[in-house]
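Trainee: Starting from these lines, generate the structure:
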Amino acid sequence: MAQDQAVQHSVGGTRLTGVGGALPKRAFSNDELAAEFNLDTSDDWIRSRTGICQRHIVSGDETAVSLAHAAAQRALDYSGRTADEVDAVIVATSTPDQVFPSVAVRVQAALGMKRGFGFDVSAACSGFVYALTVADSMIRSGQAGRILVVGVEVFSRLLDWEDRSTCVLFGDGAGAVLLEGGAKAGEGILSTHLHADGRLGDLLYVDGAVGCASGKVALKMHGREVFRHAVVNLAAAVDEALEANGLQGTDIQWMVPHQANLRIIDGMAKKLSLPSDRVVVTVDRHANTSAASIPLALDEAVRDGRIKKGELVLMEALGGGLTWGSALIRM
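Mentor: Purely as a prediction, here's the structure:
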């Protein structure tokens, strides 16, 4: 069969078989960040409002592609698969190294893949949930048998280092999962739920574009309004996921939320009556890594043994657009 012909794979549910993560080598505590960039802020101010204690920032030859490649390779290693067994790479990112080619095809090349396809998804902090949904649909339809889904961000490129209200919130990193077909009923990805409201796009946006000729690239955020919409919309997305699967909040064993703000995470946990030790929190050490935050947190909790096979995991995220969504997975 010609390589570019459509290949129909076995139809079935989607299971998650590999996890991986990667962080830049250099970490900055709140005090170190303030000193490095001459910010008029303090560790106490940042911690009390966000829960963030440190974040990682790229340096040297670290890029979105290098971080995404490292996370993807670790997901393959975890699963016991090789790059030759993967049909596609889907990368969620708002901070590609180049306008094109996509980060996905650069990762495909770095992994040594000689077949399949790759593309990027842009949905800001909700990007991983969006990419997960696309990959799940492609596997269920038979378009692909195995897909690497990567969330990667180098948000340090987009920050105004003179705006202390935003630059302290974000970090760089990558997380990845390997998805495969063959899940039985009630296993794997149970459902995903996506939403967007472009009328709210000016609440959180980037002025300019990565690599634009003017060089004027800066993140702008109306924090109070984003917080308000996050509380309402994430609660609705969680309810939607529970209702779609005939579940109650008490049925959820783990919540792996987007890591933007500890107060939002705590509020969602209370809504589900989840104790704090059943919520995966990395915002204190990673800050907000946008599309990378959920897979980074998932990788950590799976590898340290907290999340086990057969347990029910809820994911939820909201980001610029505004975009938001949720996913339920039986590991």
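Trainee: can we go C-alpha only for contacts and neighbour counts from here?
Mentor: Fine.
Trainee: Tell me where the stretch 101-250 of the chain has strands.
Mentor: 117-121, 146-154, 172-183, 188-196, 204-207, 218-221 (DSSP state E, counting those that start in this stretch).
Trainee: Which one of those strands lies nearest to Val256?
Mentor: With CA to CA as the criterion, Val256 lies closest to strand 172-183 of the strands of the stretch 101-250 of the chain, at 12.9 Å.
Trainee: wait, what's in contact with the residue lying closest to Glu162 once chain neighbours are set aside?
Mentor: What sits nearest to Glu162 in space, not counting adjacent residues and going by CA to CA, 6 or more residues apart in numbering, is Leu39, at 7.1 Å. Leu39 makes contact with Leu33, Trp161, Glu162, Arg164 under the criterion CA atoms under 8 Å, 6 or more residues apart in numbering.
Trainee: so which of those residues comes closest to Ala235?
Mentor: Using CA to CA, the contacts of Leu39 come closest to Ala235 at Arg164, 28.7 Å.
Trainee: before we go on, could you also do this sequence so I can check it against the first one:
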Amino acid sequence: MIGSRITAIGTYVPEKKLTNFDLEQMVETTNDWIIHRTGIRERRISRPDEFTSDLCVAAVKDLMHRYNKKVEDVDMIIVATSTPDFPFPSVASIIQERLNIKQTGAIDLSAACAGFVYALHTANTYIASGLHKKILVIGADTISKITDYTDRSTCVLFGDGAGAVMVERDEQSKGFIGFHLGSDGSGAQNVYQTGLSNKVNEIELIDTKCLVQNGREVFRWAVRSVPTSVRQILNKTQLSLDKVDWFVPHSANLRIIEPICEKLEFPMEKTLYSLVNFGNTSAATIPLALDLGIREGKVKNGDRVLMYGFGAGLVQAGQLLELNFDEQIYTPTPL
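Mentor: Predicted structure coming up:
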């Protein structure tokens, strides 16, 4: 199989902040309650005229600026999102035009909060096949646009953001070490937004264009499933967890991450998450968390990073990587 690696990363979050104190004025909640239940202090909210494609383009431009990357020769764009600008055309096609990439494939991938890791796996597979050389992988969502701000169980969680990476063929590199993919469709009714249908698993759903989540059931599933699946990746790669430098789970809620790390006996100080200042940004949480680690000088080339996404579907995806980014020519400021 042909090797590939992530050569560059870029991120973007909207300017507007929605703090816990702001939410105190909107629903029956308090700053202390939100922090105690979620670990979140604030989140970023897109403007009414700012959409997922806008966040994606800004993240790619950040990548280009920091690593002096050109995108004209990208031969595939994969966007992981649950909040596309339109049902169709795809966000990827909009990005292709706005970045003036003349000849490329362009697809959106729907795997909710596991979407970025699924997209990474897909990119690596395309390159390993020998059919592609340079792929943009983007995880982005504007969940605020489908959030019910009268429902305190969900509105305190979600924010908007985007993260982009460049995955390139490298005959000398085996940056992608191991993976695990999974799905449990029997729990599909626990996180959803209705569309053409309002029934799943023979269950009538609340007919709404807003996100609906059964947080208790998602918590139970994630805490039960993720540690088991992480161990499967380690068993397949014949690596022990102490050989992993950083764990990057989906930043759904700190109270989900903590028991997952406890079950794995993995230290929280080696766990990267983006939820404190950005909330749950769905497909963007993992690239945002990784980039925060890079910007803060924690994450270095040669580090082994275990990413793990989980969310609506119920789907999950894990990817173990050895990082080997190109040299940054510009040191970014904190987000």
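Trainee: picking up where we left off before, residue in the second structure paired with the residue nearest to Glu162 of the first structure?
Mentor: Correspondence of Leu39 of the first structure to the second structure, assessed by TM-score structural alignment: Val27.
Trainee: Under a three-state scheme, what state does its match occupy?
Mentor: Three-state call for Val27 of the second structure (DSSP: H, G, I helix; E, B strand; the rest coil): coil.
Trainee: still on that earlier bit, of the contacts of Leu39 of the first structure - the most surrounded one?
Mentor: Leu33 (19 neighbours; other CA atoms under 10 Å).
Trainee: Please name the residues that touch that residue.
Mentor: Leu33 of the first structure makes contact with Leu39, Val168 under the criterion CA under 8 Å, 6+ apart.
Trainee: list the buried ones in stretch 199-213 of the second structure?
Mentor: Leu205, Cys210, Leu211, Val212, Gln213 (16 or more other CA atoms under 10 Å).
Trainee: Stretch 130-146 of the second structure too?
Mentor: Buried residues in stretch 130-146 of the second structure (16+ other CA under 10 Å): 132-146.
Trainee: Glu269 of the second structure -> the first structure?
Mentor: In the first structure, Glu269 of the second structure lands on Asp277 (TM-score structural alignment).
Trainee: Surely that match forms part of a helix?
Mentor: Yes - assessed with three-state DSSP, Asp277 of the first structure lies in a helix.
Trainee: Tell me how many other residues crowd it.
Mentor: 10.
Trainee: Nearest to Ile286 of the second structure among the buried residues of stretch 130-146 of the second structure?
Mentor: Using CA to CA, those come closest to Ile286 of the second structure at Gly139, 8.4 Å.
Trainee: got a list of what the alignment partner in the first structure of that closest one touches?
Mentor: Using TM-score structural alignment, the equivalent of Gly139 of the second structure in the first structure is Gly151. Counting by CA under 8 Å, 6+ apart, Gly151 of the first structure touches 68, 91-93, 127-128, 174-176, 291-293, 295.
Trainee: and the nearest residue to Gly151 of the first structure once chain neighbours are set aside, how far is that from Val11 of the first structure?
Mentor: Leaving aside its chain neighbours, Gly151 of the first structure sits nearest to Ala292 (4.1 Å; criterion: CA to CA, 6+ apart). If you measure Ala292 of the first structure against Val11 of the first structure using CA to CA, to the nearest Å, the figure is 28 Å.
Trainee: Which one of the two is surrounded by more residues?
Mentor: In this view Ala292 of the first structure and Val11 are compared by other CA under 10 Å, and Ala292 has more residues nearby, 35 against 17.
Trainee: Let me know the secondary structure of the more buried one.
Mentor: With three-state DSSP as the criterion, Ala292 of the first structure reads helix.
Trainee: What residue in the second structure is paired with it?
Mentor: That one, Ala292 of the first structure, aligns with Ala284 by TM-score structural alignment.
Trainee: Val117 is in contact with its match, correct?
Mentor: No - distance between Ala284 of the second structure and Val117: 10.1 Å, which falls outside the contact criterion (CA atoms under 8 Å).
Trainee: Just give the nearest non-adjacent residue to the counterpart of Ala312 of the second structure in the first structure, would you?
Mentor: Counting by TM-score structural alignment, Ala312 of the second structure corresponds to Gly320 in the first structure. Spatial nearest neighbour of Gly320 of the first structure, chain neighbours left out: Leu204 (4.9 Å); criterion: CA to CA, 6+ apart.
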